[in-house]
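A.B. asks: After the sequence you'll find the predicted model.
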Amino acid sequence: MTYKSVHDPLYGFIDLSELEIRVIDSAVFRRLHRIKQLAQANAVYPSASHARFEHSLGVCHLAGRMAKHLEFDDKMIRAVRLAALLHDVGHGPFSHIFEPVLSSINHQEIGHEEISQMMITKDPELSGILGELAPQVASVLAHKPVPGWTLQESMLAADVISGPLDVDRMDYLRRDSYHLGVDYGHFDLDQLLHTITTTKDTGERWVAVNIKGWGAIEQYRLGRYLMHAQVYQHHTIVIANRMCIDSMLRAVGSVIDPDELLVGSPNFLENYTKLDDQSLSDRILSSNGVAAKIMGRLRRRDLLKRVCEIYPGSDIPDPKARLKMAKMNHATQQKVASEIAHTLHLAEHDIVVHTSHIPVHHIEDQILVIRDGVPRHLNDSSPIISSHSPIDKFYIFGPDNKRVRDTVRDYMCSEFGIL
């Protein structure tokens, strides 16, 4: 039953239940107002100031539409909408780019999904609002069997929120495009939702699309590819995000108390939810040292420049050299950056090495299209899919002057045979 309606620039009025409004009014959810969706993307797109808050409302709305179209019963619709509403509640400052900081502190990979599930079940206010629904909502987000549901119901509900054709991506592609003022992420949402179906008679149930939605699926796939290529992996956004990560990592031990952010410690959630984009950046800026210097450069948009850009697949002729670059992890990238900085007598934070991977097949491989009653992978017959390959780019960022460029060129020639 609709309790209140809120207006959204993409969908018009979004109807919300009384329970959903209570969740939205909780402290941990309202914190999402203060966490930008795209971190440092405003370095390129000045209007990229939208937050996780409105994205979460949009995902809740789309989850409800998809669940109704798939004829979920009322209990499933309620839980799926709540899971969609809360799927990003665990994000830290600057969204995804805080995850390397939290993972470094805890010496293991920790994503916002794990924190979201923790908040749903352990935050006193939020878990109190959800009551007996809290374990169900957390299980949907964790892709685990939901208490009281069949395995097929659990699988399908999780697939709606986080799967090859999920409402999370459907919302952020269109919402990011809208706020950035670009057309890359647009696709026919109504046709896509109208032709959404599920696999049947396979022992498992997954979200799929009827062959009549073929055109919308191709738009969706191409939109995701273009948003990665033109927005999410734009070289200026890449370096702005990397400088922000570097600043936060260097603030650990001074501005950021690592003991306060140990997952599983008694006051972890209390400490974690005090952090947002503004509060953390202000604390870093008010400190002394390299972290404050880097954050100050971000504030002034005084970014490191792209002094080297390589497409390994076409720019490196030697297969062994290509493989060497492909195997570079964060540690080896840091080693390369340190060697170049040392040669130039620069501080280590003045050189950044980064590899961008623009996915094409990674997720879309698994999108199922129902044709003649048989589920098939989209890439089996898509001419667009078959004509594109993943794009890797290798960057070195640093001060933009001839000495730096010449040194980087000499290094790349000696290490990878690039002239």
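C.D. replies: Thanks, I have it.
A.B. asks: switch to C-alpha atoms for all contacts and neighbour counts from now on
C.D. replies: Noted.
A.B. asks: List the contacts of the nearest residue to His194 once chain neighbours are set aside.
C.D. replies: Once flanking residues are discounted, His194 sits nearest to His69: 7.4 Å by Cα to Cα, 6 or more residues apart in numbering. Counting by Cα atoms under 8 Å, 6 or more residues apart in numbering, His69 touches 193-194, 196.
A.B. asks: cutoff 10 Å now
C.D. replies: 63, 193-197 (Cα atoms under 10 Å, 6 or more residues apart in numbering).
A.B. asks: Pick out the most distant pair among the residues you listed.
C.D. replies: Farthest apart among the contacts of His69 by Cα to Cα are Ala63 and Thr195. That separation is 14.7 Å.
A.B. asks: do you know how far Arg78 is from Glu20?
C.D. replies: 9 Å (Cα to Cα, to the nearest Å).
A.B. asks: returning to what we had before: and the contacts of His69, which of them are in strands?
C.D. replies: 196-197 (DSSP state E).
A.B. asks: Nearest the middle, which residue of the protein would you pick?
C.D. replies: With distances taken as Cα atoms, centre = their mean, the residue of the chain nearest its centroid is His96 (5.7 Å).
A.B. asks: Correct me if wrong: His330 contacts Ser356.
C.D. replies: No - here His330 does not reach Ser356: they are 12.0 Å apart, not a contact under Cα atoms under 10 Å.
A.B. asks: Compare the two (neighbour count), which wins?
C.D. replies: Under the neighbour definition other Cα atoms under 10 Å, His330 and Ser356 were set side by side, and Ser356 has more, 18 against 12.
A.B. asks: Give me the nearest residue to that one, chain neighbours excluded.
C.D. replies: The shortest distance from Ser356 to any non-neighbouring residue, by Cα to Cα, 6+ apart, is to Lys393 (5.1 Å).
A.B. asks: same check, this time on His357
C.D. replies: Asp392 (4.7 Å).
A.B. asks: Put this next to the previous one:
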Amino acid sequence: MISDSFLFRSDGGFIRLPIWGHIPLNTPLKKILSHPTFLRLKGIRQLSFSQQVYPGATHTRFEHSIGVYHLMKLILQRIHTNPLAESLQNDRFFFDDHSCRLLLSAALLHDIGHYPHAHVLEEQAPVFRGKPVFTRHESLVDRFLFETSDHFPSIADTLHDEWKVDPHEVAALIRGESGNTYKKLISGTLDPDKMDYLMRDAHHCNIPYGNIDIERLIESFVPDPERCRFAITEKGIAPLESLLFAKYMMMRNVYWHHTSRTFSVMLRRFLQDNIDTCMITPHTLTELFYSNSDDRVLYDLEHLLPSEKNPAGSLLERIQQRKIYKRAIIRTPYLNGAKKPIDWMMAYATDHERRKEQEIALCTMIAKRHNIDLCGHEILIDPPSLKDIFDYDDLRELCVFPTKQEHLQSPGNHQKNYISFDEFGESVFRSDFILAFERYTKKFRIVCREDLTPLVRQHEEEIIGMLEAKGPT
């Protein structure tokens, strides 16, 4: 039986957030919201450098985490009150008191391992001795769940004592470890994380691309025990389409905006140079980021490093003063809709050493041709992201559970309980269609100091030839 105290009751009081309005509170929830480790999320912005493009994008992981908890609660309430959803549960995939508490706590704490600019530094992390300096935020869950603060027990203790769940089980669910029955409910096509951040990010950026009929989408959720995830009924197809399109539009206009990506490239090169010159140790660097906020970390980094011996210091100064490098060359890795990208462009995203070597080589070439002094970081390579915004395997696995008479009687659907969303035939938003969306959005860019832009463009073909001929292997 599902615990009414967690799903339908409040101990009194609400927290009011943009998008979702009043969210009722209970004692276990309030104990985590007031914990110093959770409060640190107030200092970590949701969209990193996007505020340099959209000044309103200063919202944080704190309110996002509460929003994800709220949506998970709405989903579980729907599963509990929908006779069809209850009837589709089985001994393998069910929603009892324990599983609901587990899912709610994982939803609330899914971003507890985040640190400033985490996605920026995870995507193409600076390296030391061939290994990434920064770890993925999911792997830091244990660090923050089990750490203690003055006069506060750990969050893990609160989970055990107040939420009645095993904190190790919560951490494993957040990390998405294989074999966990409910992991696709925390990270998948239909997870509440995506539903919240798409609408929240669009709201704070004040752009019209994030409108999704969340209520109707949640109303369509039914359990899919065979695949340990949620399926949707026909009524969920249209709001799912709006979610997929919103994600594409946000990716194109916000998440991969050229200004945000250029700031990210400049920050990564600055950090890499300081690691390579032993100005800062990897341990000192990670501790600085893991224990800091967005607003302070770059200033603390500036004071930590000796500016008089740091040629790359101008990169940090430019980031702080918003003197951003400009786009000089843009190429498309998926040329004319090709199914496979141009390999050498994509390879620069992983071969960090060669990327830096080529950046220095480009600076050397421009400096000699035009008799100017360059240090080697004035021209930078911004390769396409290797990370896919859409989880295509997960989308291909998503099923529709037919409930309308015309679909139940269809010859192709006869005696089928769950039908692949791709095969259901009611939407153009198939997984291959979504894949084409993303391919057209990825770009390979050369960015540089603004005064160098015409010089780099003057040698565009030669530069592309250099990068292709000596591309990473």
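C.D. replies: Perfect, I can see it now. Source: prediction; values computed, not measured.
A.B. asks: Got a TM-score for the two of them?
C.D. replies: The TM-score (TM-score structural alignment, normalised by the length of structure 1) is 0.85; 399 aligned residues with a Cα RMSD of 3.0 Å.
A.B. asks: Now check the residue nearest to Ser356 of structure 1 against structure 2: what is it aligned to?
C.D. replies: In structure 2, Lys393 of structure 1 lines up with Lys443, judged by TM-score structural alignment.
A.B. asks: again with Pro312 of structure 1
C.D. replies: So, by TM-score structural alignment, Pro312 of structure 1 is matched to Pro333.
A.B. asks: Ok, His61 of structure 1 next?
C.D. replies: Looks like His61 of structure 1 aligns to His70 there (TM-score structural alignment).
A.B. asks: ok, its match - contacts?
C.D. replies: 7, 20, 22-24, 64, 104, 107-108, 192, 196 are the contacts of His70 of structure 2 under Cα under 10 Å, 6+ apart.
A.B. asks: same question, Ala349 of structure 2
C.D. replies: Contacts for Ala349 of structure 2 were tallied using Cα under 10 Å, 6+ apart; they are 123-125, 355, 381-386, 444, 472.
A.B. asks: Repeat that for His33 of structure 1.
C.D. replies: His33 of structure 1 makes contact with 50-54, 276-277, according to Cα under 10 Å, 6+ apart.
A.B. asks: Glu54 of structure 1 too?
C.D. replies: Going by Cα under 10 Å, 6+ apart, Glu54 of structure 1 touches 8-9, 32-33, 37, 60, 85, 175.
A.B. asks: how deep is Phe49 of structure 2 tucked in, by neighbour count?
C.D. replies: Using other Cα under 10 Å: Phe49 of structure 2 sits among 24 other residues.
A.B. asks: Quick one: the residues in structure 2 that stretch 78-90 of structure 1 pairs up with.
C.D. replies: Residue span in structure 2 matched to stretch 78-90 of structure 1, by TM-score structural alignment: 101-113.
A.B. asks: As TSV, the contacts of His33 of structure 1 with distance to Ala347 of structure 1 would be great.
C.D. replies: Below are these laid out as TSV (distance: Cα to Cα, whole Å):
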residue	distance to Ala347 of structure 1
His50	34
Ala51	34
Arg52	35
Phe53	38
Glu54	40
Asp276	29
Asp277	26
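A.B. asks: distance of His228 of structure 1 from Glu339 of structure 1?
C.D. replies: As judged by Cα to Cα, His228 of structure 1 and Glu339 of structure 1 stand 30 Å apart.
A.B. asks: Check Leu192 of structure 1 too.
C.D. replies: 50 Å.
A.B. asks: go on, Pro93 of structure 1?
C.D. replies: Separation of Pro93 of structure 1 from Glu339 of structure 1 (Cα to Cα) stands at 31 Å.
A.B. asks: what's the answer for Met248 of structure 1, then?
C.D. replies: Taking Cα to Cα, one finds Met248 of structure 1 at 23 Å from Glu339 of structure 1.
A.B. asks: now swap in Phe187 of structure 1 and tell me
C.D. replies: Phe187 of structure 1 is 45 Å from Glu339 of structure 1, by Cα to Cα.
A.B. asks: picking up where we left off before, which single one of the contacts of His70 of structure 2 is nearest to Cys278 of structure 2?
C.D. replies: His64 (36.7 Å).
A.B. asks: from what I can see, the closest one looks like it's in a strand, true?
C.D. replies: No - assessed with DSSP: H, G, I helix; E, B strand; the rest coil, His64 of structure 2 is helix; it does not lie in a strand.
A.B. asks: Who are the contact partners of it?
C.D. replies: So His64 of structure 2 contacts 17-18, 41-42, 45-46, 70, 108, 111, 193, 196-197, 200-201 (Cα under 10 Å, 6+ apart).
A.B. asks: Recalculate using a threshold of 8 Å.
C.D. replies: Per Cα under 8 Å, 6+ apart, neighbours of His64 of structure 2: 46, 196-197, 200.
A.B. asks: circling back to that earlier point, quick one: which of Leu192 and Glu339 of structure 1 has more around it?
C.D. replies: More neighbours surround Leu192 than the other of Leu192 of structure 1 and Glu339, with 23 against 15 (other Cα under 10 Å).
A.B. asks: In structure 2, what sits opposite that one in the alignment?
C.D. replies: By TM-score structural alignment, Leu192 of structure 1 lines up with Leu217.
A.B. asks: show me what contacts that match?
C.D. replies: Neighbours of Leu217 of structure 2 in contact, by Cα under 8 Å, 6+ apart: 232, 235-237, 239-240.
A.B. asks: try Tyr182 of structure 2
C.D. replies: Each residue near Tyr182 of structure 2 by Cα under 8 Å, 6+ apart is listed here: 103, 173, 228-229.
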